[in-house]
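**Q** Dropping the sequence and predicted coords here.
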Amino acid sequence: MKIVVATHNKGKLREFKAALEPLGIEAVSIADVVTVPEPEETGATFLENARIKAQYYMKASQLPCLADDSGLAVDALDGAPGVYSARYAGEACDDEANNAKLIQALQAVPFEKRTARYVCELVLAYPDGREITATGYCEGLIQDTPEGEGGFGYDPYFYVPQFQQTMAQISLTQKNAISHRGLALQSLLSKLK
C-alpha cells in the first residue's frame, strides 16, 4: 500500500517513512507524485488545516494522503500562536522573529504561569471517503532565554519539566518519545493496525 505524505520537508518524510514501513506501507512525498500549488490553510484549528491538506493532496494524487498540522499553544496567550505558529511574527518571518514576539508577549507573565503545549493533528484521507485522525500533545513551559542547539522553531524556549531541559537540549530519541508528532503518529499507527 502506498500513502502520499503532504510535505516537502525531508526530515518529516523520513519520520513518517520509518513509522509506516513496518506496517508494509510505503510513504512517498507529494512532490514525487504530482506537482500542484500548495493549498491555502484557512482552518481555524490544527485539525481543520490538516484535513484541508489531506483532502487536497488526496484528490490531486488519487492516493491515500497523510497530512499534519502542528504548532504551539500558550495558555496565557489564549492559545496563541496556535495555527499561526510558523508565521506568528508575520508572513515573511523566521524562527528568531517568532520567538522574539512570543517572549515579548509573555514579559508580564511569571514562568510558572507560562504553560504551553505543542499540538499535532494528523489526518489520513482515502479516495473512498474514509478518514483516520490522530492527535498528540507535548506539555511544557516557555522560558525567557534560549537553551540548546537541537530542534527548531520554539524548541530552545520550550522547557520540558520531565527532562528539566528545553526541547532543543534533549536527545532526538527522548524527543521522539514525547513529542507531539511522535505521539500523534503512535496513535495513528495503533488505528492502522
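**A** Structure received.

**Q** going forward, measure contacts between C-alpha atoms and count neighbours the same way
**A** OK.

**Q** which residues of the protein fall in strands?
**A** Taking DSSP state E, the strands of the chain run over residues 2-5, 26-29, 65-74, 115-125, 131-142, 158-160, 165-166.

**Q** and the longest one, what other elements does it pack with?
**A** Just to be clear, that refers to strand 131-142. strand 115-125, strand 158-160, helix 180-192 (3 or more Cα pairs under 8 Å, 6 or more residues apart in numbering; DSSP states H and E).

**Q** will you turn the strands of the chain into CSV that also has distance to residue 174 and mean neighbour count?
**A** Shown next, in CSV, are the strands of the chain (distance: least, Cα to Cα, whole Å; neighbours: other Cα atoms under 10 Å):
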stretch, distance to residue 174, mean neighbour count
strand 2-5, 24, 23
strand 26-29, 24, 20
strand 65-74, 19, 25
strand 115-125, 15, 24
strand 131-142, 12, 20
strand 158-160, 11, 25
strand 165-166, 11, 21
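
**Q** another one to put next to it:
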Amino acid sequence: MLRKLVLATRNPGKIEEFKELLQPLNLEIWSLKDFPGLKLPPETGCTFKENAVLKARFVSSLTGLPALGDDSGLEVEALSGAPGVYSSRFAGEGATDAQNNEKLLGLLRGYPEEKRRARFRCVLALCTPEGDIYTGEGCLEGVITTEARGTYGFGYDPLFLLPEVGKTLGELDPKVKNTLSHRARALQSLWPALLRVFGLSADAHG
C-alpha cells in the first residue's frame, strides 16, 4: 500500500522538520512544492487550530490525499500573547524572519529576563479526502533573548532560549531540536490519528 501525505506548506524549514519527525511512519511525504499551482487561502482563522484545519482541509480536497496542516507561532507574555497567529507576518505582510525578529526585540527592549517569558505553540490538523479531521497541539516554554544567537532553525528560533539547556533553538542541532520542539510535541499528540488514517500498527513509534 502506497501511503502519501501532503504537507500544507512551502516553508523549507518546516518541510525538513516534518520529514525528520515522520520518518518512523515510512510515508511518501509531499508538500506544496510538489503542487506549484496550488496556493493556500488566506489565514482567516482567529486561532491556530482554525488556520491549521483550514489549510489541511483545503489541500486534501484539491489533491485527493491526506494532508497535514500546521499553524504555529510565538506567544510572548509581556505582549499579551502577541504575535500569536500573526507570528509569520508580525512586521507586515511578506516580512522576513529578520524583520519579525527585529520588531520583537524592539518591543521588548529594556524588559528584564523575568518579563521576557514566551512559548511556542503549534496546532496540527490532519484531514482526509473523506472529510475526517484530527488535531493535535504542543507547546514549548522559553525566554526571549536580547539578541539573535545561532544559525540553525528559522523564524524566531535564534531568539528563543531554553533555560534548561542554556541555548536558543537557533543554537541547537536540528536533530536535538526535533526532540523538543512544539511541532514535535503536537505531532506526538496526533500520532494515534496518523496510525489510524494510514492503517499502521502502534509499533511505528513517534
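**A** Okay, I see it. Just so you know, these numbers come straight off a predicted model, no measurement behind them.

**Q** Quick TM-score on the pair, please.
**A** Overlay of the two chains. TM-score (TM-score structural alignment, normalised by the length of structure 1): 0.90; 193 aligned residues with a Cα RMSD of 1.8 Å.

**Q** would JSON lines of the strands of structure 1 with distance to residue 47 of structure 1 be doable?
**A** Output for the strands of structure 1, formatted as JSON lines (distance: least, Cα to Cα, whole Å):
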{"stretch": "strand 2-5", "distance to residue 47 of structure 1": "16"}
{"stretch": "strand 26-29", "distance to residue 47 of structure 1": "20"}
{"stretch": "strand 65-74", "distance to residue 47 of structure 1": "7"}
{"stretch": "strand 115-125", "distance to residue 47 of structure 1": "5"}
{"stretch": "strand 131-142", "distance to residue 47 of structure 1": "8"}
{"stretch": "strand 158-160", "distance to residue 47 of structure 1": "22"}
{"stretch": "strand 165-166", "distance to residue 47 of structure 1": "26"}
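
**Q** Need the helices and strands packed on strand 131-142 of structure 1 in CSV (columns: distance to residue 19 of structure 1).
**A** Listed next are these as CSV, based on distance: least, Cα to Cα, whole Å:
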stretch, distance to residue 19 of structure 1
strand 115-125, 14
strand 158-160, 24
helix 180-192, 8
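
**Q** To residue 17 of structure 1, which of those lies closest?
**A** The closest of those to residue 17 of structure 1 is helix 180-192. By Cα to Cα, the value is 11.1 Å.

**Q** what's the mean distance for the closest one versus structure 2?
**A** Superposing on structure 2 and averaging over aligned pairs (mean Cα distance after the TM-score superposition for structure 1), helix 180-192 of structure 1 comes out at 1.9 Å.

**Q** Next, the buried residues of that helix.
**A** 180, 181, 182, 183, 184, 185, 186, 187, 188 (16 or more other Cα atoms under 10 Å).

**Q** Go ahead and confirm the first one touches residue 122.
**A** No: under the criterion of Cα atoms under 8 Å, residue 180 of structure 1 lies out of contact with residue 122, with a separation of 10.4 Å.

**Q** Which neighbours do those two have in common?
**A** Residues touching both residue 180 of structure 1 and residue 122 by Cα atoms under 8 Å, 6 or more residues apart in numbering: residue 135.

**Q** which stretch among the helices and strands packed on strand 131-142 of structure 1 comes nearest residue 77 of structure 1?
**A** When these are compared (using Cα to Cα), the closest one is strand 115-125, at 9.3 Å.

**Q** what's the mean deviation for the closest one versus structure 2?
**A** In the superposition with structure 2, the average deviation recorded for strand 115-125 of structure 1 is 0.7 Å (mean Cα distance after the TM-score superposition for structure 1).

**Q** quick one: that strand aligns where in structure 2?
**A** Aligned using TM-score structural alignment, strand 115-125 of structure 1 spans residues 117-127 in structure 2.

**Q** Stretch 68-87 of structure 1 too?
**A** Going by TM-score structural alignment: stretch 68-87 of structure 1 matches residues 70-89.

**Q** what's the first-to-last distance across the matching stretch?
**A** 16 Å (Cα to Cα, to the nearest Å).
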